[in-house]
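1. any chance you can model this:
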Amino acid sequence: MKKLFIFSILTYLFFTINSSALIQNSNEDITENEKILKIGVLLPLSGIFQDTGQSFLKAIQLALFDVGNENIKIYPKDSKANALDAYLSAKEFEKLGIKVVIGPIFYESLERLNEINSITFISLTNKTQKIPKNTIAFGINIISQIDVLKKYFDEIEVSNTLLLSPKSQFTSQAKIITNSELKFYKVFAYNTSAKKITGEIKKITNYQERKKDLERRIDILEKSDLYKDKKELEELEQKHTLGKVNFDSVLVIDFGERLKSVLTSFMFSDVSSNEVNFFTLNQWFDETFFNENALQNLHFPAIDFDNLKKFKKKYLDTFGEEPSQVSILAYDALGLIYYCWFNNDAQFKPDQLYNTNGFKGLHGEFIIKDNLSKHQLKIYKVSDKKFLKVY
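-> Presented below is the predicted three-dimensional model:
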């Protein structure tokens, strides 16, 4: 990537110190009102997603404080996590002369926003399909994850990858991954019932056949008096199966407790993460993984973990509570808008968001293209109750 435009919590002083110079050098004909950057904020501030919305709003307020420019004004409105209220709020933004909005969070709220042509929406959704032409999907999307997985697969030279996903869920992600540059030895959709998952994983791994191979080999060795056979027998009596599986890596498209069930089923099927590389999608550094032996060495794509920890600490110190980890994207969204405005004589133009040089936010590097934010992610793995960066 070419030289990046940089905005982040680490460099906000640059903007604060130089903002006065910007105003002084602006055209004298620009009115005070035109120097104001109005940013709409469209979040679920009531209802079942209220806590999420409030966390995102506080992240935006934190970014506003860090920028330190009094000419930036935010206008929060409640999307109520539905398309109609998002649309009605957007109409109010339009009346206020607002040209750019952070939000909504959820894909379902985008349905009617393409009717508001005068506003650019920076949505926090990670969906990639059927995004309105006036909306940028700023979430950590599947395309960005595929890109870094492909690079890492090539580096560690995996060649037989098993792709697993639950039946009737995450079908769009599974389809995008299946049709991507990633190549798979086999694609399998498992039952969503935890009681049935282990049986299906045992079939995939040929567990019963490998167990029988072990029993047959032990029967042969027990009849031998040779020293080398007795040593082999001692080793095999500590095993549950004999022989390797037909794949060297597994990518599981799932989350939460069911992801844990799938990986535990591999452990019960005598498939070790020391022999097979296990991958999943972005999990936002779920620390409950530390409590599961089956999740040791699990790999996943993610944003910059060190910067996420800095963001969480600053948020905690400011508000006395933990943030939603995804709200770091809202923090960076405000920084992105401000940077574009700042570098265009205190005027915001949507075209600036598509600068081909790309940007760097607190969460990492990215470039906006085709209404999507394409993030340069990293690969982490779970290791001894830590998240270890491996790529």
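2. drop to CA atoms for contacts and neighbour counts, all remaining ones
-> Fine.
3. find the residue at the geometric middle of the protein.
-> Nearest to the mean C-alpha position of the chain, counting by CA atoms, centre = their mean, stands residue 140 at 3.8 Å.
4. check contacts around that one.
-> 125, 126, 282, 373, 374, 375 (CA atoms under 8 Å, 6 or more residues apart in numbering).
5. ok, it to residue 93 distance?
-> 26 Å (CA to CA, to the nearest Å).
6. residue 290 too?
-> Going from residue 290 to residue 93 by CA to CA gives 44 Å.
7. which one of those two has more residues nearby?
-> Taking other CA atoms under 10 Å, residue 290 and residue 93 do not tie; residue 93 has more neighbours (25 against 16).
8. list the helices and strands the helix or strand harbouring residue 201 packs on?
-> Per DSSP states H and E, residue 201 falls inside helix 194-204. Judged by 3 or more CA pairs under 8 Å, 6 or more residues apart in numbering; DSSP states H and E, the packing partners of helix 194-204 are helix 256-268.
9. next, the second sequence, to be compared with the first:
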Amino acid sequence: MRALVFKTFFISKKTFYYVILLMLIFLSACAEKQLENISTNNINQNPKPQVLKNSSNEVNIKSINKKNIENLGLTKDAEKTNKQRITKTFKSNSISDKDFSNRFLNIENNVKTNKDSISQKNIKKTDQNISQDKSSIIKNGNNITNESNKEKNISTPKDEAILKSIPEILSSKIKVGLLLPLSGSNSELGSAMLNAATMAIFDLSDENFELLPRDTQGTPKGSIEAINDLISNGAEMVLGPVFSNSVKAISPIVESANITVIAFSNDSSISGKNIYLLGFSPEQQIERIISFASSQGIENYAAVVPESAYGKKIINAIETYIPMYGGRLNKIEEYDIKQGDYRDVIKKITDYEDRKKLLIENREKLLVQGDPVALKALERLEEKETMGEVNFEAILIPEGGARLRSIAPLLAFYDVDPRTIKILGTGLWDEPGIGLEPALVGGWFAGPSPEVGKSFRQKYREIYEKDPHRLASLSYDATALAVVLSRNGNEKLINMSILNNSSGFTGVDGLFRFNQEGLAERGLAVLEINKKGFKIIDPSPETFNNLN
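-> Okay, the predicted model is just below:
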């Protein structure tokens, strides 16, 4: 009897040491990576946040999980941040699968969405039979092989419980890469987009979906290195990068590897060949605002645009859409974005010198006449700086930030009545405090409906204690879309055919779909600036039925 007990104990002890050895090897391999994969498994399992510094001494997050969220500054009260509160925060703000299928990403396909609540997910049971010469744990593309020839099977209840603490074998997962500028001058943007992607993981993903964030450093070279790393780690699809030059840099690699990329750029010249663009197209914004302005009876237009690649796209768009909607482009002026002084540009486009000259000539004529009627008219002209009207009813200023606030007030300075001339803009106007510039009050611009993304922005503020970057929503929508594409029954492949769904999707920024060129077509609203911000004056469409 003693021999039997001793033998049982001996086997259990061997088994225990064997499992501990596997865990140590696994953890050693994980430490070699700068960024850990975001998945439902390591969200629940990694107990502490790990950070690494790159060559520039900038801190990068290595892993994101529910247990370390409080240490990443995601909640309001550090003293109350515990696992239960964090889980509650995300769970209470999560979108259910049914709601997701019917409202958030409205896809008219039979996509299976069977998943458990994220707060109740368990690690998927792996095969408990570890063979003598083939057993391995795969993490981030690194194989950690069991070289022991002494134990072939681990099957006791205690050992099975221990095995559950080891992250599941990842070869069965659907892996999606995420390319963001997590270091460098645009690291704040990259961090915000990573935050949004993490929110989407908590809200929508299941245990078969894994997101692999990689730092591009905001450069083409960094993007090339990052996507090569993702491909070597088995990514079936890549979200990002953000900037057009980085998208161009990875294009040959994307084509060669035959993977699909959903980038955050809006440069229409780089789409196609497996590259889709989710960014807000300036051309579509121009069409939306011109079509609305024309419906309000505006026929004569002017525009001031920057001398840049972006400016050229704007010029091409207005030269296309203004005539298409029955209008006339009477004047256009370009400015050097480096000079910072826009007076000459506005003086030209408003014909200020000609109108001032006309006023002087009329004053001289009235003085020569000298009769009471002429003198009365001359008295009225004393308060004027110019005479005559500009030859446009609306002027397009496709700018944002400081340049917009510098250009807009110059119209009144050069004697253009803001009550009679409508200022038009694009989604670049969508920024806090826009209504504080009096010259812009009453102006119209095209952009996503603020009502659609209200819940996203509110939830982001609750979790991260700050407003999201205006591009953060792209990362949320892209991650959510990738989750839907991964729900392909029992197949471990992404269903890319859903991307071409003509009915489109409803995301944080409203309705969107991809056209044949891989460009995101969006249902945009028209908004009017007021002192408090802006209000919707023409809502965004709810379907593409009337836009085909």
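10. TM value for the aligned chains?
-> TM-score for the superposed chains, counting by TM-score structural alignment, normalised by the length of structure 1: 0.84, backed by 372 aligned residues with a CA RMSD of 3.0 Å.
11. about what we covered before: which residue in structure 2 lines up with the residue nearest to the centre of structure 1?
-> Residue 140 of structure 1 maps onto residue 280 in structure 2, with residues paired by TM-score structural alignment.
12. could you count how many residues lie near residue 156 of structure 1?
-> Residue 156 of structure 1 - counted by other CA under 10 Å - has 9 other residues nearby.
13. which ones are touching residue 52 of structure 1?
-> Counting by CA under 8 Å, 6+ apart, residue 52 of structure 1 touches 44, 324.
14. in structure 2, what sits opposite it in the alignment?
-> Checking TM-score structural alignment: residue 52 of structure 1 goes with residue 189.
15. state the helix or strand in which that match lies.
-> Using DSSP H and E, residue 189 of structure 2 maps to helix 187-204.
16. list the buried residues for that helix?
-> Within helix 187-204 of structure 2, the residues scored as buried using 16 or more other CA atoms under 10 Å are 187, 189-204.
17. now the strands for the stretch 251-391 of structure 1?
-> 277-280, 298-302, 359-361, 364-369, 372-375, 378-383, 386-389 (DSSP state E, counting those that start in this stretch).
18. likewise for the stretch 201-350 of structure 2?
-> Secondary structure of the stretch 201-350 of structure 2 by DSSP E, counting those that start in this stretch: the strands cover 209-215, 237-239, 260-263, 275-277, 300-306, 328-335.
19. can you put the ones you listed in JSON lines and add mean neighbour count and distance to residue 19 of structure 2?
-> Shown next, in JSON lines, are the strands of the stretch 201-350 of structure 2 (neighbours: other CA atoms under 10 Å; distance: least, CA to CA, whole Å):
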{"stretch": "strand 209-215", "mean neighbour count": "25", "distance to residue 19 of structure 2": "25"}
{"stretch": "strand 237-239", "mean neighbour count": "27", "distance to residue 19 of structure 2": "33"}
{"stretch": "strand 260-263", "mean neighbour count": "26", "distance to residue 19 of structure 2": "38"}
{"stretch": "strand 275-277", "mean neighbour count": "27", "distance to residue 19 of structure 2": "43"}
{"stretch": "strand 300-306", "mean neighbour count": "22", "distance to residue 19 of structure 2": "63"}
{"stretch": "strand 328-335", "mean neighbour count": "17", "distance to residue 19 of structure 2": "67"}
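20. about what we covered before: quick one, whatever helix or strand comes next after the helix holding residue 201 of structure 1 and helix 256-268 angle?
-> Per DSSP H and E, the first helix or strand lying C-terminal to helix 194-204 of structure 1 is helix 207-222. If you take axes from the mean of the first three to the mean of the last three CA atoms, to 10 degrees, helix 207-222 of structure 1 sits at 20 degrees to helix 256-268.
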